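1. this one's sequence-less:
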């Protein structure tokens, strides 16, 4: 094996390590948003809250995330990508401790919003940092690490909820040291939150940030470890794109006529459609969904864990193929698959007879078809819109506007997530599951035309050439 091959292998290994460390923020983001799944009903009981206050307890963290995402770009450009990760880690840790110790629903909401701000910061910093530190030929695969970390975080949260609830007997029962099981569900986030902060302190700063701050000798060291060989031409290229500009401002996102630049609108469109296809309804309310169709609580939790596992497998498929097939083909196939599977679910739930409680009861093969369609839907989302949107958001903006544009797109994504999560219970109550899935089917069909007409392929293009 030649020394060049050995060096390239060690460079690749190093890049995977630092990208993986940055993606830990994604793990916490998935964990933190899904951990509440097992605690929702116990929270409502413990604090005796109405359904809309319980809904707010679940979804207000998402608005905190929108705030965190919106300001993350400014924090990252002023203080660096690594310091922003440390801030996110501190917010996560405080939020996890506070949520588990909550005395009333209102201080619980406060701790959740604080954690939400941390999630928002991490959700912007990870894709930006990974895109800025990855060699072009690996960028798509490494960018998908963010989504892989998110889905692993969701899976681990659902698994730990399941383990704690079954060990204690139920989420309301006392668990270790006589403390209610649902409180422990939140405390399980403390070790990974602290670990994220410690790991962030060991990774190098982004070379593009270092050049922008005039710290070029440090940037040379980092790029040599990432790319190997002579990196001075690359430094010069970054200097040209970065120093041609001043500090990015949100006003940079406006066109001459005063509206947002078309590319920013496209980023917003991707973010909104990724949420409007209803993926988080499956993860926040899946146990409610399967119980409505007649499964027991334990079986519903088991199905949710299986769905989480399907999500991980399909994200791995995306990582394998994103740099081979490109971003656009995977998104188009995903849109077609989601439209068909959501349409099937909308049809089945819309035509199912209702039981005494007004829930659709799926007799015979209808229940099996719905279950298969739901998991196929997660499969189609998992290899396309889940990871690829994050990859595109990390790379589709030029250096001048990347941090600011990513902040806006990610903030809008959280607002869209908030809208979908908050509207699902009332849609379910007043219009039924069929209508809810009908709306998500329309969004999936829209996503197909959006990709066809507005998205350009970014595979293999240097960030400096975007």
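-> That came through fine. All values derive from a computational prediction rather than experimental measurement.
2. From now on I want contacts and neighbour counts done on CA atoms only, so please keep to that.
-> Will do.
3. Excluding chain neighbours, what is closest to residue 113?
-> residue 61 (4.3 Å; Cα to Cα, 6 or more residues apart in numbering).
4. And here is the other one:
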């Protein structure tokens, strides 16, 4: 493999296009934080309705992952990404034009379905067009795009709100409504711009070569692989390797999930996907402004702090992308989760005793930034890489849907439970709980996961089915 030549530029292009789905994922997920108070005031929402406004997109995401894998196995990765891009585009425009709260909820659910779909299909596509030596970095590009989407949402919210308060007025009524008097509409609707770009660019990329092999369209697969590996002989070798694995997979997708080795991989994927949500990252990204305000900051300062968190999240994701294939997935998790535990304990101590010993809010910001640094450089960077490369070719879409479903259920639960935990357990107790939840995650990765860096997808599959690759 070391002497094999690759068209790295082409692989980066394919991965970049698919990763735009991650940017939309991040934007759609994070933009809600800047609109809650405005939507609550405009539609006179009670506490339950406010929770439904925040959580409805996550319900949509759960629905999206339930069919994304099976649909991608049936229609192909490319066409399912096209469907997601259409849903994002419609959702953004519909949010901006919503006539009442029910229409807004429906539009948010539609966007949530698209989030669920791209969370499965985009990293899956990247893993299937990337050579083993570059797969970790290229799949991590998707997670970096998610962090860019988060940061983009925070910045858009900040500047659109500032613009709405600048005193500008237009003679065009709908512009005033979307950008001035009801600025939440432009915050939510801005998503349609990258969504349309995503929709257009997908038509310039080919279908996944591994999916083409599965559906016996080898001539098309060979053309794609020749563009990636540059030679006909190497493209044919990749086809033969994939076919050799598929030849041993005679069972249906659902029945294959119950094979001992494959079932173990699916259970591990479910565990790391769900546990990762209970280690605090989404609580910080969703409720950061509220947490900072509870610590005594003004609303403006809390939004600025959230932009800093989003910046560190993005920059660290880029650093992780550069080193994930060199250091390996497991070492990144060991170092990063250890740092997360220390940072979470420090945050908990601050909330318990910070004021008593005279610590300023600057210390709280530093602890949060340290936490985001370690998290973005480890579990956030690794999760989609692992889920996209753990499973056999024939059932990869279905197995990723199972793991992705657990991820989104965990995300929904933490989104709903965080306000209750902050109130019931206190902020200090909540962050101590997040620190404790890091321990089983670390144990699973240490004892049960192979190191997948540098391994082909076929070699990883052989690990789970009995012939272990070196870990």
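-> Right, received. Where do you want to start? Quick caveat: nothing in here was measured; it's all calculated off a predicted structure.
5. Kindly provide the TM-score of these chains.
-> Overlay of the two chains. TM-score (TM-score structural alignment, normalised by the length of the first structure): 0.92; 450 aligned residues with a Cα RMSD of 2.2 Å.
6. Next up, the contacts around the residue nearest to residue 113 of the first structure.
-> Residue 61 of the first structure is in contact with 109, 112, 113, 114, 115, 116, 117, counting by Cα atoms under 8 Å, 6 or more residues apart in numbering.
7. any idea what residue 46 of the first structure aligns with in the second structure?
-> The alignment partner of residue 46 of the first structure in the second structure, by TM-score structural alignment, is residue 42.
8. Could you do residue 385 of the first structure as well?
-> Checking TM-score structural alignment: residue 385 of the first structure goes with residue 379.
9. wait, what's in contact with the closest residue to its match other than its chain neighbours?
-> The shortest distance from residue 379 of the second structure to any non-neighbouring residue, by Cα to Cα, 6+ apart, is to residue 333 (6.1 Å). The contact partners of residue 333 of the second structure, by Cα under 8 Å, 6+ apart, come to 378, 379, 382, 442, 445.
10. you'd agree the last one is up against residue 330?
-> Yes: in this structure, residue 445 of the second structure sits in contact with residue 330. The criterion is Cα atoms under 8 Å, and the distance is 6.8 Å.
11. neighbour count winner among those two?
-> residue 330 (22 against 18; other Cα atoms under 10 Å).
12. so what's that one closest to, chain neighbours aside?
-> Nearest to residue 330 of the second structure is residue 451, by Cα to Cα, 6+ apart, at 6.2 Å.
13. again, but for residue 227 of the second structure
-> Closest to residue 227 of the second structure by Cα to Cα, 6+ apart is residue 7, at 6.8 Å.
14. do the same with residue 299 of the second structure
-> For residue 299 of the second structure, the closest residue by Cα to Cα, 6+ apart turns out to be residue 293, at 6.5 Å.
15. which residue lines up with that neighbour in the first structure?
-> Checking TM-score structural alignment: residue 293 of the second structure goes with residue 291.
16. Show me the strands in the stretch 151-300 of the second structure, by range?
-> Under the criterion DSSP state E, counting those that start in this stretch, the stretch 151-300 of the second structure carries no strands.
17. What lines up with residue 315 of the first structure in the second structure?
-> In the second structure, residue 315 of the first structure lands on residue 317 (TM-score structural alignment).
18. Number of residues surrounding that match?
-> Neighbours of residue 317 of the second structure (other Cα under 10 Å): 30.
19. so stretch 157-166 of the first structure aligns onto which residues of the second structure?
-> By TM-score structural alignment, stretch 157-166 of the first structure lines up with residues 153-162 in the second structure.
20. can you give me how far the matching stretch is from the chain middle?
-> With Cα atoms, centre = their mean, to the nearest Å as the basis, stretch 153-162 of the second structure stands 21 Å off its chain's centre.
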